[in-house]
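K.L.:
Requesting a structural model of the entry that follows:
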Amino acid sequence: MHLHILLTADHAYIDNATGKLYVLGAFNNIGVPQFPWRYEKMALVVRIGSDVTDRTNEQILTAILMDEDSQEILKLSIPFTLGIAHDGTRPHFDMIGELAGVIFPQPGKYVFRIYVGDDELGSTPIDITALKR
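P.N.:
Predicted structure coming up:
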């Protein structure tokens, strides 16, 4: 299994008619006026692709947001199944985690880590900084 896309954005959606993934306002740095800061809405966008040797039964994708001390801030899990493509296309799974009200208690380096089962597929950073007044 391969992690093809991993990012945070203001909004993301999948067009049901075309299957296209649309991402608006991708970011990895947020400047905020005060702490703790409640980020009202963000999307965690993940695309996983498969190899012919990958399992096709149900698996669990887990996303964990951690702070600099590896303390868990947020965790979400979703079951998924990567099918077998008989038409020559490469199967993939898209997840858009619509996150509302995420609390960042202090400035620092945060990271989303992505797992399938016990295997870490990748990570993406979010730096939270205080705006200068």
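
K.L.:
only C-alpha atoms for contact and neighbour calcs from this point on.
P.N.:
Noted.

K.L.:
Quick one: residues contacting the nearest residue in space to residue 15 that is not next to it in sequence.
P.N.:
Nearest residue to residue 15, sequence neighbours excluded (Cα to Cα, 6 or more residues apart in numbering): residue 21, at 6.6 Å. Applying Cα atoms under 8 Å, 6 or more residues apart in numbering, we find residue 21 in contact with 12, 13, 14, 15.

K.L.:
what do you get for residue 58?
P.N.:
Counting by Cα under 8 Å, 6+ apart, residue 58 touches 79, 80, 81, 82.

K.L.:
Next, count neighbours for the third one.
P.N.:
It refers to residue 81. 15 (other Cα atoms under 10 Å).

K.L.:
burial measure for residue 49, as a count.
P.N.:
16.

K.L.:
show me what contacts the nearest residue to it once chain neighbours are set aside?
P.N.:
Spatial nearest neighbour of residue 49, chain neighbours left out: residue 92 (4.2 Å); criterion: Cα to Cα, 6+ apart. Shown in contact with residue 92 (Cα under 8 Å, 6+ apart): 47, 48, 49, 50, 82.

K.L.:
Same list (the contacts of residue 58) but as TSV, adding distance to residue 128.
P.N.:
Formatted as TSV, the contacts of residue 58 follow (distance: Cα to Cα, whole Å):
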residue	distance to residue 128
79	30
80	31
81	34
82	34
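
K.L.:
all strands for this protein, in order.
P.N.:
Secondary structure of the chain (DSSP state E): strands at 2-14, 21-27, 29-32, 37-49, 59-66, 72-80, 92-104, 108-116, 119-130.

K.L.:
Give me the buried positions along the last one.
P.N.:
In other words, strand 119-130. Under the neighbour-count criterion of 16 or more other Cα atoms under 10 Å, strand 119-130 has 121, 123, 124, 125, 126, 128, 129 buried.

K.L.:
one more, for comparison:
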Amino acid sequence: MHSKPQLLAWVTCDGVHIDPATGKHTLLGIFSNIGAAQFPFVHPYMIWFLTLTDCGPGQHRLRISMAMGNETPRPMIERMFESVSPLHRINLINDIRNLVFPQPGVYSILVEIDDEPLLATDLTVTN
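P.N.:
You can find the predicted model right below:
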């Protein structure tokens, strides 16, 4: 039996710089809500950054879905990644471009690894 992957970090930000010499990640412009003057609003670019551990060796699938209210969550990101060992920490940088928010409100976000939910959080969009 293998352990369930653990989510160590979930951050919404404007950018991620990776130092070529050290491999260190610097997160730029961290935010937790969005303000818009009018709706529908298109957010041009953001990053959903996450750090995982306890992923068994091999290929895994990340899915990040989003919904408002009682809507069916819509997959925004689906991608494969590889784990060498459950001891490794895996940083995944997910670019989100031209994300449309039809109205102000609380948008729920669901993060899954191999169809197992790891995190349910939200993003508030106000006017």
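
K.L.:
TM-score for these two?
P.N.:
Superposed pair, TM-score by TM-score structural alignment, normalised by the length of the second structure: 0.87. Supporting alignment: 123 aligned residues with a Cα RMSD of 1.7 Å.

K.L.:
before we move on, the earlier item: could you point out which of the buried residues of strand 119-130 of the first structure is nearest to residue 40 of the first structure?
P.N.:
residue 128 (14.3 Å; Cα to Cα).

K.L.:
Contacts only, for the equivalent of that closest one over in the second structure.
P.N.:
Aligned by TM-score structural alignment, residue 128 of the first structure pairs with residue 125 of the second structure. By Cα under 8 Å, 6+ apart, residue 125 of the second structure lies in contact with 33, 34, 35, 36, 101, 103, 104, 105, 106, 107.

K.L.:
Next, format these as CSV and append distance to residue 62 of the second structure and neighbour count.
P.N.:
Putting the contacts of residue 125 of the second structure into CSV (distance: Cα to Cα, whole Å; neighbours: other Cα atoms under 10 Å) gives the following:
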residue, distance to residue 62 of the second structure, neighbour count
33, 23, 12
34, 24, 14
35, 28, 12
36, 29, 15
101, 23, 18
103, 27, 16
104, 27, 18
105, 25, 16
106, 23, 16
107, 19, 18
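
K.L.:
what separates the counterpart of residue 38 of the second structure in the first structure from residue 65 of the first structure, distance-wise?
P.N.:
Under the alignment by TM-score structural alignment, residue 38 of the second structure pairs with residue 34 in the first structure. Separation of residue 34 of the first structure from residue 65 of the first structure (Cα to Cα, to the nearest Å) stands at 20 Å.

K.L.:
try residue 49 of the first structure
P.N.:
22 Å.

K.L.:
Let me know the distance separating residue 35 of the second structure from residue 103 of the second structure.
P.N.:
In terms of Cα to Cα, residue 35 of the second structure sits 11 Å off from residue 103 of the second structure.

K.L.:
err, residue 89 of the second structure, not the other one
P.N.:
Distance from residue 89 of the second structure to residue 103 of the second structure, by Cα to Cα: 36 Å.

K.L.:
swap in residue 127 of the second structure?
P.N.:
As judged by Cα to Cα, residue 127 of the second structure and residue 103 of the second structure stand 9 Å apart.

K.L.:
Over to residue 94 of the second structure?
P.N.:
In terms of Cα to Cα, residue 94 of the second structure sits 23 Å off from residue 103 of the second structure.

K.L.:
so who does the residue nearest to the spatial centre of the first structure touch?
P.N.:
Note on the first structure: the residue nearest the mean C-alpha position is residue 44, at 3.5 Å, using Cα atoms, centre = their mean. By Cα under 8 Å, 6+ apart, the contact set of residue 44 of the first structure is 6, 7, 8, 9, 95, 96, 97, 98, 99.

K.L.:
Show me what it lines up with in the second structure.
P.N.:
Residue 44 of the first structure maps onto residue 48 in the second structure, by TM-score structural alignment.

K.L.:
Burial check on residue 42 of the first structure, number of neighbours?
P.N.:
By other Cα under 10 Å, the residues close to residue 42 of the first structure number 21.
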